[in-house]
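J.: prediction below, plus the sequence it came from.
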Amino acid sequence: MDRVDAMRAFVSVVIEGSFSNAATAMQISPQLVSKYVSKLEERLDVRLLNRTTRKVSLTEAGTHYFQHAQQILSSIDEMESQLGGLQQSPKGTLRISAPVSFALKHMARLVTDFQLHYPSVTVDLQLNDRKVDIVDEGFDIALRIGRLKSSSLIAKRVAPIRIILCASPDYLKKHGVPKQPEDLKDHRYLHYSYIEMDGKENDIFQWLKTKNSKSVGDFQSNNGDVLVDAAIAGAGLVLQPTFIASEAVRSGKLNVVLPEFELDPMGLYVVYAHRKLLPNKVRCFIDFIEGYYGAPPYWDESID
């Protein structure tokens, strides 16, 4: 029995949810998939899957084996893809999904530089703050910002994303500068619709969560640029990533508030589906974007 093939069969059953679906994905018969998994369990002398007529589920041992098997297969596929791509220039259309504000401010130069290195790659960049389904919607790559939870997708961290609370000098002069998080209750807050306030963050998040649930007359939007512009105009306090707000802070249009209570950084991630062989155009883009924005990112320069 080929160990790698057996490992692939087992992982496919787990991801696809059944032996028949795994067989379709691997383009082999369900009987062969079942044989691979059974032989794998015999060799390991442990049950990896609980089987019923309706579904399969992982045993405790299967859960541990699945995690390691994914890593091993990913390394094998990456090695094969890199070796296979040594003599191939990447080409074709690369479909990318990216957050609106980040893409508008920081992706035009990235895509331009990438295509200077790989002129045979056509880039189709779609902007959407919604969490797209990469596979179902036909994307090769998605850029996501946040703290990613476990999933079947592969995620690679590209850069840290700082989140700062700020307001215009005129607003702070008129309404006062908050000294402690509890002072936020007396201020107007410009709320970003997509930001997650799960109660597990620091004091700033807790106060803004409470205020957002009780306050009337505040301003809410699903676009951070609009909120930053409103804050510059004196509308209130805004909590936004530095890749949006840093230019206004550097120019003095916004002042950072409660810097000693700054949230832990989030991350900018490049996310892609787990595939048997990673297309060369995808691998080249992942390698290209790694380190492209700097460490720390250039938008954080001169931001205290």
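T.: Done, it's in. Numbering: from 1, shown residues only.
J.: when you work out contacts or count neighbours from here on, use the C-alpha atoms and nothing else.
T.: OK.
J.: wait, doesn't Gln180 sit right on Glu262?
T.: No - using Cα atoms under 8 Å, Gln180 is not in contact with Glu262, being 11.8 Å away.
J.: hold the first one in mind and look at this next one:
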Amino acid sequence: MDLLALADFNLVARHGGFGKAARAAARPKATLSRRVTELEASLELRLFERGARVLKLTEEGRALFERTAVMLTELDETATEIASRGGRPRGRLRISAPSLFSQTTMGRLAAGFALKHPDVRLEVTAEDRPVDMIEEGYDLVIRVNPEPDATLVGRVFLRDRLVVVASPGLARPLIGSEAVPAVVRGSVGGAEAWQVSTQEGRSSIAVDPKLGLSSLVMVRDAVRMGVGAARLPLSLASPDIVAGRLAHWGDVEGPETTLWALYPTRRLLSARVAAFLDHLRDAFPNGSPDELAAYVSQSAG
């Protein structure tokens, strides 16, 4: 079997089309099409269903892709490590990270890594959907409270916690008083109670959601305007609490939010991925919510 043709087949399958694969790899579309056709002829199998606008893997094509994608990646990682003179990080590193973490933290993190490892071409994509690392070509993903996945390994590198905040002009309600207006992420529901803890002890805050927004950054901005109270990650609210733009009403009771750095189990841990994991550990040696909040505050400053 022609290994180069197999690699081109994987490239087309991963990107879902000859045109997309050609643009991603800066290769002629005709060359990719010819190599895949030659591979199909050598195997006497049709690997793609070719329509006017759609290119889909056949059952045989999908089986070949699933069984060879990891193998080709391992070969690439091995060749890169050998060429990197003893494991010096170099080459392309693609990372997917949650939107909020990317907006508040990843810019500074990525810049520090780029300065430390100039031979690595780092690409960071901010998105909240659960990406398919193998098919989409990511080397590392950062996820918040991920579901167990037998194909991925990794570690918790940060923790965050939710706090209840409001504009300083909005008085904190007394126990038994009427519900205060609230800003929530997502759809607006009925009245509810938020359980919080403070230095004085535990209490319940009755809230009446008035505004629903799709991102926590939007929620924070609305709370600054005095619309109502909100539950926000400490890392996002901390700069405004320190500056006096938001009042801290208490910590939300419940489990902490965990941020994981994950990579595939069946792939060699490249020097690039290992270097980024070390970079995370250097940036957040304790991985505590207060450490993340301080990092975000420094970034905002």
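T.: Perfect, thanks for sending it. Computed from a prediction, not measured in an experiment: that's the story for all the values here.
J.: more crowded one of Gln180 and Glu262 of the first structure?
T.: Counting neighbours by other Cα atoms under 10 Å for Gln180 of the first structure and for Glu262 shows that Glu262 has the greater number, 17 against 13.
J.: which residues are in contact with whichever residue in the first structure pairs up with Arg281 of the second structure?
T.: With TM-score structural alignment as the criterion, Arg281 of the second structure lines up with Glu290 in the first structure. Shown in contact with Glu290 of the first structure (Cα atoms under 8 Å, 6 or more residues apart in numbering): Val158.
J.: what's the distance between the residue nearest to the spatial centre of the second structure and Ala293 of the second structure?
T.: Centroid check for the second structure by Cα atoms, centre = their mean gives Ala97 as the closest residue, at 1.9 Å. To Ala293 of the second structure, Ala97 of the second structure is 18 Å away according to Cα to Cα, to the nearest Å.
J.: quick one: contacts for the residue nearest to the centre of the second structure?
T.: Contacts of Ala97 of the second structure (Cα under 8 Å, 6+ apart): 124-128, 141-143.
J.: I'd like those residues as TSV, with neighbour count and distance to Val273 of the second structure appended.
T.: Shown next, in TSV, are these (neighbours: other Cα atoms under 10 Å; distance: Cα to Cα, whole Å):
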residue	neighbour count	distance to Val273 of the second structure
Val124	17	13
Thr125	15	16
Ala126	16	18
Glu127	16	19
Asp128	14	21
Val141	23	10
Ile142	25	12
Arg143	22	16
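J.: aligned to Arg8 of the first structure, what sits in the second structure?
T.: Here Arg8 of the first structure stays unmatched in the second structure, going by TM-score structural alignment.
J.: my read: Arg8 of the first structure touches Leu73, true?
T.: Yes - between Arg8 of the first structure and Leu73 there is a contact at 7.4 Å, judged by Cα under 8 Å.
J.: the first structure: strands as residue ranges?
T.: 49-51, 56-58, 92-98, 121-127, 141-146, 154-161, 163-167, 189-192, 219-221, 237-241, 255-257, 266-272 (DSSP state E).
J.: deepest-packed of these, please.
T.: strand 237-241 (a mean of 25; mean count of other Cα atoms under 10 Å).
J.: what span of the second structure lines up against that one?
T.: With TM-score structural alignment as the criterion, strand 237-241 of the first structure aligns to 229-233.
J.: just the helices in the stretch 1-150 of the first structure please.
T.: In the stretch 1-150 of the first structure, the segments counted as helices under DSSP state H, counting those that start in this stretch are 3-16, 19-26, 30-44, 60-85, 100-106, 108-117.
J.: identify all contacting residues around the first one.
T.: For helix 3-16 of the first structure, the surrounding residues in contact (Cα under 8 Å, 6+ apart) are 19, 21-22, 25-26, 33, 36-37, 39-40, 56-58, 66, 69-70, 73, 152.
J.: same thing but at 10 Å, please
T.: Residues lying outside helix 3-16 of the first structure but in contact with it, judged by Cα atoms under 10 Å, 6 or more residues apart in numbering, are 17-26, 28, 30, 32-41, 43, 48-49, 56-58, 62-63, 65-67, 69-70, 72-73, 76, 152, 276.
J.: again with the fifth one
T.: Contacting residues not belonging to helix 100-106 of the first structure are listed as 97-98, 107, 109-111, 125-130, 143-145, 223-226, 241, 243-244, 268, 293, 299 [Cα under 10 Å, 6+ apart].
J.: name the residues of that helix that are buried.
T.: Judged by neighbour count (16 or more other Cα atoms under 10 Å), helix 100-106 of the first structure contains these buried residues: 100-103.
J.: with the longest one instead?
T.: For helix 60-85 of the first structure, the neighbour count (16+ other Cα under 10 Å) marks 62, 65-66, 69-70, 73-74, 77-78, 81-82, 85 as buried.
J.: same check on stretch 126-139 of the second structure?
T.: 126-127, 133-135, 137-139.
J.: now stretch 25-43 of the first structure
T.: For stretch 25-43 of the first structure, by 16+ other Cα under 10 Å, it's 26, 30, 33-34, 36-38, 40-41.
J.: doesn't Thr78 of the second structure fall inside a helix?
T.: Yes - remark: Thr78 of the second structure belongs to a helix, assigned using DSSP: H, G, I helix; E, B strand; the rest coil.
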